[in-house]
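Novice: turn this into a model:
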Amino acid sequence: MTVGTYLQELHGLPVFDFPDAEAQVELPATDSVAWRISAPTYSDPGDELWGQRFERFLKTVDTGRVRALVVGGWDEAYENSSAEIVTALIGANNRLTALEAVFLGDMTGEDCEISWIIQSDVTPLLSAYPALREFGVRGGSQLAFPSVRHGGLETLVVQTGGLPAEVVRGIVGSDLPALRKLELWLGTDEYGGDSTPEDLAPLLAGTAFPALRRLGLCDSVIQDAVAAAVAGAPVVARLERLDLSMGVLTDEGAAALLDGQPLTHLTHLDLSHHYLSEAMSERVRAALVPYGVTVDLSDAQVGEDDGDGDVWRYVAVAE
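Specialist: Down below sits the predicted model:
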């Protein structure tokens, strides 16, 4: 129900934590790692805050060779939005001239639960870095993503415990002609995830993102409805990988998926963290594995009977 680990890799580069000022650590070659800049989310007096650490980072490394940045925690991320971080990154765009990848909000549940992370309008970062190829953000509270155009972005990942419909519509309404991978954690309505398959219409119709080859619609409490919508979606015909993991997928959704258009052209189908019966899991394997599709049906879940006839099922990450 929570994020338990930090990113280990971004843009094909291992993540390296920019150290504390007093640490005696040999720094790697600037362009050989994704630099993680993080500060305590529960700070004490005298702690170096995120903005201070970022300024020290800019003075320490060869900024013209930085290829990837991971923003970790910032002071009281559960109360303070990412707006100041976004502004700081934009202000450094004339120095971070080689930057190709950014991930904003790499925090575990111990730092700040995913649904507590206060984000902001993150699209100015895309405008400030036209050479950006990969962008990711974690946390849906106050997240804004009005439709934007970016000619080079190839990967967009948005991880939330609840992705607002307005944000979904902004993303799928964006002009991203180079986008090859899109991953959205839709979440639950309890944490602001009020989108429906209708909000995904331009994406599913295939009219958005002509280069798209990898699609993830994950962590959804309405995963059966998402699967049913995907089953007839024109965009699926050009996909290589489809990810419907982490959500409340039951036999109903899996049956709709299999009864829809052929999926045998896929190289990989991810249904991990699911609520499928063993019989349905076998049906999925039998329909796809003989055609060379790798199918991930790991992390099988069992709903909880509350004793009154209701069965409770949960997404993988919410709070």
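Novice: contacts, neighbours, all on C-alpha from now
Specialist: Fine.
Novice: and Leu242, what does it touch?
Specialist: With contact set as Cα atoms under 8 Å, 6 or more residues apart in numbering, Leu242 has these partners: 214-216, 266, 268-270.
Novice: does it lie in a helix or a strand, and which?
Specialist: Using DSSP states H and E, the element containing Leu242 is strand 241-243.
Novice: next one: Trp185
Specialist: Using DSSP H and E, the element containing Trp185 is strand 181-187.
Novice: from Phe16, how far off is Trp35?
Specialist: Going from Trp35 to Phe16 by Cα to Cα, to the nearest Å gives 5 Å.
Novice: looking at the two, which is more packed in?
Specialist: Neighbours per residue, other Cα atoms under 10 Å: of Trp35 and Phe16, the larger number sits with Trp35, 25 against 19.
Novice: surely that one is within a helix?
Specialist: No: Trp35 sits outside any helix when classified using DSSP: H, G, I helix; E, B strand; the rest coil, being strand.
Novice: doesn't Val230 make contact with Leu204?
Specialist: Yes: using Cα atoms under 8 Å, Leu204 is in contact with Val230, at 6.8 Å.
Novice: ok so, going back, keep only those of the contacts of Leu242 that are in strands.
Specialist: Those of the contacts of Leu242 mapping onto strands are 214-216, 268-270, per DSSP state E.
Novice: report the buried members of the residues you listed.
Specialist: Neighbour counting with 16 or more other Cα atoms under 10 Å marks 214-216, 268-270 as buried within the ones in strands among the contacts of Leu242.
Novice: of those residues, which is the nearest to Trp185?
Specialist: Gly216 (7.9 Å; Cα to Cα).
Novice: run this one through as well so I can compare:
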Amino acid sequence: MRTLRVVLPFLLVHALAADDISNIYNDESFEHNQYARAVNDIDLDTDIGIHERSRRQTQPSADKEYYVTQCGYDNQEQPDGPSVQVLGKSLEINGAALAAAKVVHLLVRFMPRKIFLTIAANNTIGVFPTRDLPANLFPEFTENMPSICGGKCGIQFQNDQQVDCSPWCTTPEYPYQNTAYSINYLWAYGNFSRLFVVETNVVCEGFNPSGSENLLIREFGFMLMTRILDNKTVTDIKNAYTAATANFTWAGVKNEYEYFMLGTLAWFNGAGRNNLLKGMACLNIIGSNGRNLCSDAYGQRQFIKQRDSKLYKLLNYIYNNNREYVNGDTSLCEKANNIP
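Specialist: Next up is the predicted model:
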């Protein structure tokens, strides 16, 4: 919880930003019309597709596998071209793996081809139920791994011996061993990694470890930061974070990893509460015209553009190939119809 001393100046900055941005943000602008007319009309077809395919997924504790490309997400056989595997193991919610595959598709469909190819080369997604830990369902990540390293990073101690768990983690700089990250994390093994997310968060059903943020979107941003982006882009993110911290642009962002993860969540509207984004969301800010500053994802992106142009340029390049007007069309969760 931030103290009142921190919150008051932070709200003042946001109020000033609202007046500044509301003068230039226009729902009828050419850019906004571009956004509205962009190729974003797949919702009806894909939602119907999830609904109908969920009818056919009747067995509980099922394994489901899909392959995501930049053109689609419901391939049940690995295509000839590059793709990202979304593998659900022992799932209890019908349609959860398909819903996760849809989210991944929405994250990658407009990004530069070279970034997607890097993702597809050695990275996959794992969806698992709350009753199990990922290591119990995906045994490839426990081969030759010291038992102490299960879900832990950095230097650990086992039988009075020091064990370096770094080869089984993405980075020791972001703390995954605390309770907030106990069942959602990215696990790297050699040159291969799998991003894990619990099924109930993807579809917002049952026990949800975070009912207010899409953990798949957040962890996807972390995966890009640690496993995918080239050194120059990572350096640019670090420099943008340093500049934002020096300018007090966002409140309490702990490091460049969280900075990019929160930016990813904001870019894709993946959080249900603004305070989770530490200032990067603007849906509750009223402009000088008396209207909500951000009425949609386009407005959210414009807010980031005005507050933090460096972060905006990075997100616009990485996820949209410099086409801000193309809507990601993601949300807090994807509803999977659990229909017998």
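Novice: got a TM-score for the pair?
Specialist: TM-score of the superposed chains, computed with TM-score structural alignment, normalised by the length of the first structure, equals 0.32; 178 aligned residues with a Cα RMSD of 6.7 Å.
Novice: how about JSON lines for the buried ones among the ones in strands among the contacts of Leu242 of the first structure, with distance to Phe103 of the first structure added?
Specialist: Formatted as JSON lines, those follow (distance: Cα to Cα, whole Å):
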{"residue": "Arg214", "distance to Phe103 of the first structure": "19"}
{"residue": "Leu215", "distance to Phe103 of the first structure": "18"}
{"residue": "Gly216", "distance to Phe103 of the first structure": "17"}
{"residue": "His268", "distance to Phe103 of the first structure": "25"}
{"residue": "Leu269", "distance to Phe103 of the first structure": "25"}
{"residue": "Asp270", "distance to Phe103 of the first structure": "23"}
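Novice: from these, which is closest to Leu186 of the first structure?
Specialist: Checking those against Leu186 of the first structure by Cα to Cα gives Gly216 as the nearest, at 9.9 Å.
Novice: can you give me the helices for the second structure?
Specialist: Shown for the second structure, the helices assigned by DSSP state H span residues 4-22, 30-37, 43-56, 96-108, 113-122, 134-137, 199-203, 215-223, 231-246, 256-267, 297-307, 309-320.
Novice: and for Asp305 of the first structure, the neighbour number?
Specialist: Residues near Asp305 of the first structure, counting by other Cα under 10 Å: 11.
Novice: ok, now which ones touch it?
Specialist: Counting by Cα under 8 Å, 6+ apart, Asp305 of the first structure makes contact with 311-312.
Novice: just to revisit the earlier point, next SSE downstream of the strand holding Trp185 of the first structure?
Specialist: Downstream of strand 181-187 of the first structure, the first helix or strand assigned by DSSP H and E is helix 201-204.
Novice: what's the closest non-adjacent residue to Phe54 of the first structure?
Specialist: Spatial nearest neighbour of Phe54 of the first structure, excluding adjacent residues (Cα to Cα, 6 or more residues apart in numbering): Ile37 at 6.6 Å.
Novice: might one say that that neighbour is in contact with Val71?
Specialist: Yes: if you go by Cα under 8 Å, Ile37 of the first structure and Val71 touch, sitting 5.2 Å apart.
Novice: if we can go back for a sec, redo the helices of the second structure as TSV? Include mean neighbour count and distance to Gln161 of the second structure.
Specialist: Formatted as TSV, the helices of the second structure follow (neighbours: other Cα atoms under 10 Å; distance: least, Cα to Cα, whole Å):
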stretch	mean neighbour count	distance to Gln161 of the second structure
helix 4-22	15	43
helix 30-37	15	57
helix 43-56	14	49
helix 96-108	26	39
helix 113-122	17	32
helix 134-137	17	23
helix 199-203	26	36
helix 215-223	24	30
helix 231-246	16	34
helix 256-267	24	30
helix 297-307	21	47
helix 309-320	20	42
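Novice: Ala62 of the second structure: which of those is closest?
Specialist: helix 96-108 (9.9 Å).
Novice: packing partners of the closest one?
Specialist: Under the contact criterion of 3 or more Cα pairs under 8 Å, 6 or more residues apart in numbering; DSSP states H and E, helix 96-108 of the second structure touches strand 62-68, strand 84-91, strand 123-128, helix 199-203, helix 215-223.
Novice: now distance to Leu106 of the second structure too, for the ones you listed, in CSV please.
Specialist: Formatted as CSV, these follow (distance: least, Cα to Cα, whole Å):
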stretch, distance to Leu106 of the second structure
strand 62-68, 10
strand 84-91, 12
strand 123-128, 14
helix 199-203, 14
helix 215-223, 10
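Novice: among these, which is nearest His14 of the second structure?
Specialist: helix 215-223 (23.6 Å).
Novice: among the contacts of Leu242 of the first structure, which two are most distant?
Specialist: Pairwise distances among these were taken by Cα to Cα; the largest, 13.2 Å, belongs to Gly216 and Leu266.
Novice: just to revisit the earlier point, of all the helices of the second structure, which lies closest to Val163 of the second structure?
Specialist: Among the helices of the second structure, the nearest to Val163 of the second structure by Cα to Cα is helix 134-137 (18.5 Å).
Novice: for that closest one, name the packing helices and strands.
Specialist: Using 3+ Cα pairs under 8 Å, 6+ apart, helix 134-137 of the second structure sits against strand 123-128.
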